[in-house]
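Trainee: Need a 3D model of the sequence below.
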Amino acid sequence: MYPTAYSIFFIIGFPANCLSLYVACVLVKKGNSLAVYLINLCVGDLLYILTLPVWIAIALGQAVGGGLCSAIAVVMFNSFYVGSGFLCCISMDRYLAIVFPLHFVRVREVRTAVMVSAIVWLVEILVHLSVLAYTDAIGNFSAHRLCKEPMIMDKAPANMAITRAVLGFLIPVLIMSFCFMEIIRALNKSTSTVVSERRKICFLLLFLLFTYLVAFTPFQVVMFIRGLLEPGHCSVAHHLRGFYMVFVATTTINSVLDPIIYCLISESAKNEMKNLFKCCGKQLSKIYSSVVKA
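Mentor: You can find the predicted model right below:
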């Protein structure tokens, strides 16, 4: 399934994230703090999406060097948790903007968003390096193919799988759920927001949370179970291997849909996309006219 699924994800995800990255860069110049987090989210997603051709090559049985193989595995897992961190940042930004619109103004400045983003990247990279060191993978990075996981987890990778599931998935889900529920509650109490607009925002927020859960819950649940039961038990590894291989692929859904949903949530982002499409339409019309005349 990997070549087909990853090809579809790449064809959709790469232009979608590039478009979101362009829109976010335009909005940052206009002082939009949310766009800073969206830029970092798009960068993390793009790094992961750019590894998909290598995963396709591996799935097709083509030879891939050990260093490259290990590097794309590190990028993939790093993107998982960097993405979760920036999703939490975006959720908190929307929470403060809607629930406390007259407070925390400085927290929602571009400068603050840049500083928070740098901290998220730094923490994630340091944590990931610690994980590689703990599992003895960093010492022989080039020689050891990290993308080729052993059939049965050892104790150290099992402990890290449990830790990642809790810190990198469960806590972000709780933060996002809290922020979105409070946003929806504040919107329902608001008398200034039109009912149709209120419903639209609530739907998009719930759809965003739903997308994240669909993309990551199966993978994280399987990893958590593997961490608890797999070390030393071949039967558990045998039964869970197929589920694990499928759910690794489904995590890509989040990288494809995230930028699209967040651009739909932000009115300013939608306006910038409309302007871009109008500009592209005018240019295409000019090119078509010149071709016809020729």
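Trainee: Only C-alpha atoms from now on, for both contacts and neighbour counts.
Mentor: Fine.
Trainee: name the helices or strands packed onto the helix or strand encompassing L68?
Mentor: Using DSSP states H and E, L68 falls within helix 66-99. Taking 3 or more C-alpha pairs under 8 Å, 6 or more residues apart in numbering; DSSP states H and E as contact, the helices and strands that helix 66-99 lies on are helix 33-49, helix 110-134, helix 171-189.
Trainee: among those, which is the most enclosed?
Mentor: Burial of these is given as mean neighbour count (mean count of other C-alpha atoms under 10 Å); helix 33-49 ranks first at a mean of 24.
Trainee: quick check: angle from whatever helix or strand comes next after it to helix 66-99?
Mentor: Sequence order places helix 52-59 as the next helix or strand after helix 33-49, per DSSP H and E. Between helix 52-59 and helix 66-99, the angle comes out at 140 degrees (axes from the mean of the first three to the mean of the last three C-alpha atoms, to 10 degrees).
Trainee: Same question for helix 52-59: list its buried residues.
Mentor: By 16 or more other C-alpha atoms under 10 Å, the buried positions in helix 52-59 come out as L52, V54, W55, I56, I58.
Trainee: Quick check: the farthest pair among these?
Mentor: L52 and I58 (9.8 Å; C-alpha to C-alpha).
Trainee: So for the helix holding L68, what gets flagged as buried?
Mentor: Buried, per 16+ other C-alpha under 10 Å, within helix 66-99: 66, 68-76, 78-99.
Trainee: How about V222: what's its closest non-neighbour residue?
Mentor: Once flanking residues are discounted, V222 sits nearest to Y244: 6.4 Å by C-alpha to C-alpha, 6 or more residues apart in numbering.
Trainee: To compare against the first, here's the next sequence to fold:
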Amino acid sequence: METFSEDPMGNNTLNCTIDHSIHQILSPVVYILVFVVGLPANCLSLYYAYLQVKAKNELGIYLCNLTVADLLYIFSLPFWLQYVLQHDNWTYDELLCKICGILLYENIYISVGFLCCISIDRYLAVVYPFRFHQFRTMKAALLVSCIIWTKEILTSCLVFTHGEVSKDAESHMVCFEHYPIKTWEHNVNFYRFTAGFLFPFSLLLFSYYGILRVVRKSYGTQKKKKIQIKRLVSSTIIIFLVCFGPYHVLLLMRSIFENSCEFAAKIFNIYHICLLLTTFNCVADPILYCFSSENTYQDFAKIRDTCLKYIRGVETEDKGTYPMNTPEISSPFVVTWTTEPVRT
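Mentor: As a prediction, the model looks like this:
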């Protein structure tokens, strides 16, 4: 590798010595776990999202895009795994470093975008069941999906025009790591925090507050179903906060306070732990949005039972599957509740 980038202010990575040992200890475990669990889970998620599209359900469009974003990032994990196992030494060319970095950020912000689309769609369906049908069609979902992908791709092209491979104090070629952060990164990080996290999270809270308010006042909804809906909505917000919240808080802190190697070294470990939390979004999405549906759960249970029979090599008694005491279609993201007219 011959190219490396320098900060125009003279603060380049070569002059900043930071202990990267957390990458060799924690990162490989997370990357392997997410790859092994996330790849088959998202493949199943993509299949069930396709069934939603086939049934002319606009939510299937959002679920498909969400899953594709997760899969693209999962396919980049072997490169990141090799990178951290080689003590943060990027042995490929800079173009591949940019591609892997773009897939990392695309996974975060495209996931956030489609989570907001799903929450707004459900809000309109539950709170205004007889209005705004023009915003809840297949064509509208395709248009919104194209806008989200185009926006994030253009943003990445504008942001990642700088050199993303730089040399550290040990002469390793590091990918997407600048310590302290460069001047141009400050404004980008402020944009990521406000437009990429704070605003979408506000939309998420607004949408689900409206959903819970309507469900709470609905006398036609059974108590157990109300509890299930509340749990699923709460789980969505918790996953959003856990996967994306810590990273964006640390990103904001770096942009405000990081102007020396000393601060960068102090915050390095916690920042990268928070960055690893965003990776678990690839596992959380299919579990929450697909396997929470009773029909999908029963199909998954059948696949599990078939695999167990094959492994044991004997025919076992069919014990059937057990309902989860969920709403009519238990996930609030693939639901048609009683407040919404039946769609054909």
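Trainee: TM value for the aligned chains?
Mentor: Once superposed, chain against chain, the TM-score is 0.87 (TM-score structural alignment, normalised by the length of the first structure); 280 aligned residues with a C-alpha RMSD of 2.5 Å.
Trainee: how about the helices and strands packed on helix 66-99 of the first structure in TSV, adding distance to K274 of the first structure?
Mentor: Converted to TSV, these look like this (distance: least, C-alpha to C-alpha, whole Å):
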stretch	distance to K274 of the first structure
helix 33-49	17
helix 110-134	24
helix 171-189	26
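Trainee: Now for C116 of the second structure: which residues touch it?
Mentor: P200, F201, L203, L204 (C-alpha atoms under 8 Å, 6 or more residues apart in numbering).
Trainee: Now that we have these, can you turn them into a markdown table and tack on distance to F190 of the second structure?
Mentor: Putting those into a markdown table (distance: C-alpha to C-alpha, whole Å) gives the following:
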| residue | distance to F190 of the second structure |
| --- | --- |
| P200 | 14 |
| F201 | 15 |
| L203 | 18 |
| L204 | 20 |
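Trainee: how do those residues look in the first structure, which are kept?
Mentor: When you map the contacts of C116 of the second structure onto the first structure and apply both residues aligned by TM-score structural alignment, their matches' C-alpha atoms under 8 Å, the shared contacts are P200, L203, L204.
Trainee: re the thing from before, what helix or strand is the counterpart of the residue nearest to V222 of the first structure in the second structure on?
Mentor: Residue pairing (TM-score structural alignment): Y244 of the first structure is matched to Y271 of the second structure. Here Y271 of the second structure, judged by DSSP H and E, is contained in helix 261-279.
Trainee: give me the stretch of the first structure that the helix or strand that that helix is followed by matches.
Mentor: Moving toward the C-terminus from helix 261-279 of the second structure, the next helix or strand (DSSP H and E) is helix 281-289. The aligned range for helix 281-289 of the second structure in the first structure is 254-262, by TM-score structural alignment.
Trainee: Superposed on the second structure, what's the mean shift for that stretch?
Mentor: Here the mean offset of stretch 254-262 of the first structure against the second structure after fitting is 1.2 Å, by mean C-alpha distance after the TM-score superposition for the first structure.
Trainee: Pull out the buried residues from stretch 223-238 of the second structure.
Mentor: By neighbour count on 16+ other C-alpha under 10 Å, the buried set for stretch 223-238 of the second structure is K225, K226, Q228, I229, K230, L232, V233, T236.
Trainee: Where does the helix or strand encompassing the third one end up in the first structure?
Mentor: In this case it means Q228 of the second structure. For Q228 of the second structure, the element it lies in under DSSP H and E is helix 223-257. Following TM-score structural alignment, the aligned partner range for helix 223-257 of the second structure in the first structure is 195-229.
Trainee: That stretch: average distance to aligned residues in the second structure?
Mentor: Counting by mean C-alpha distance after the TM-score superposition for the first structure, stretch 195-229 of the first structure comes out at 0.9 Å.
Trainee: Name all residues that make contact with A249 of the first structure.
Mentor: Y2, A5, Y6.
Trainee: Give the burial count for the first one, as a bare number.
Mentor: This points to Y2 of the first structure. Look at Y2 of the first structure: counted by other C-alpha atoms under 10 Å, it has 18 neighbours.
Trainee: What does it correspond to in the second structure?
Mentor: Match for Y2 of the first structure (TM-score structural alignment): S27.
Trainee: W121 of the first structure too?
Mentor: By TM-score structural alignment, W121 of the first structure lines up with W149.
Trainee: before we move on, what about I72 of the first structure?
Mentor: Using TM-score structural alignment, the partner of I72 of the first structure in the second structure is C100.
Trainee: What sits closest to its match if chain neighbours are left out?
Mentor: Closest to C100 of the second structure by C-alpha to C-alpha, 6+ apart is S76, at 5.9 Å.
Trainee: same check, this time on Y48 of the first structure
Mentor: Sequence neighbours aside, M76 is the residue nearest to Y48 of the first structure in space, at 5.3 Å (criterion: C-alpha to C-alpha, 6+ apart).
Trainee: A49 of the second structure -> the first structure?
Mentor: Match for A49 of the second structure (TM-score structural alignment): A24.
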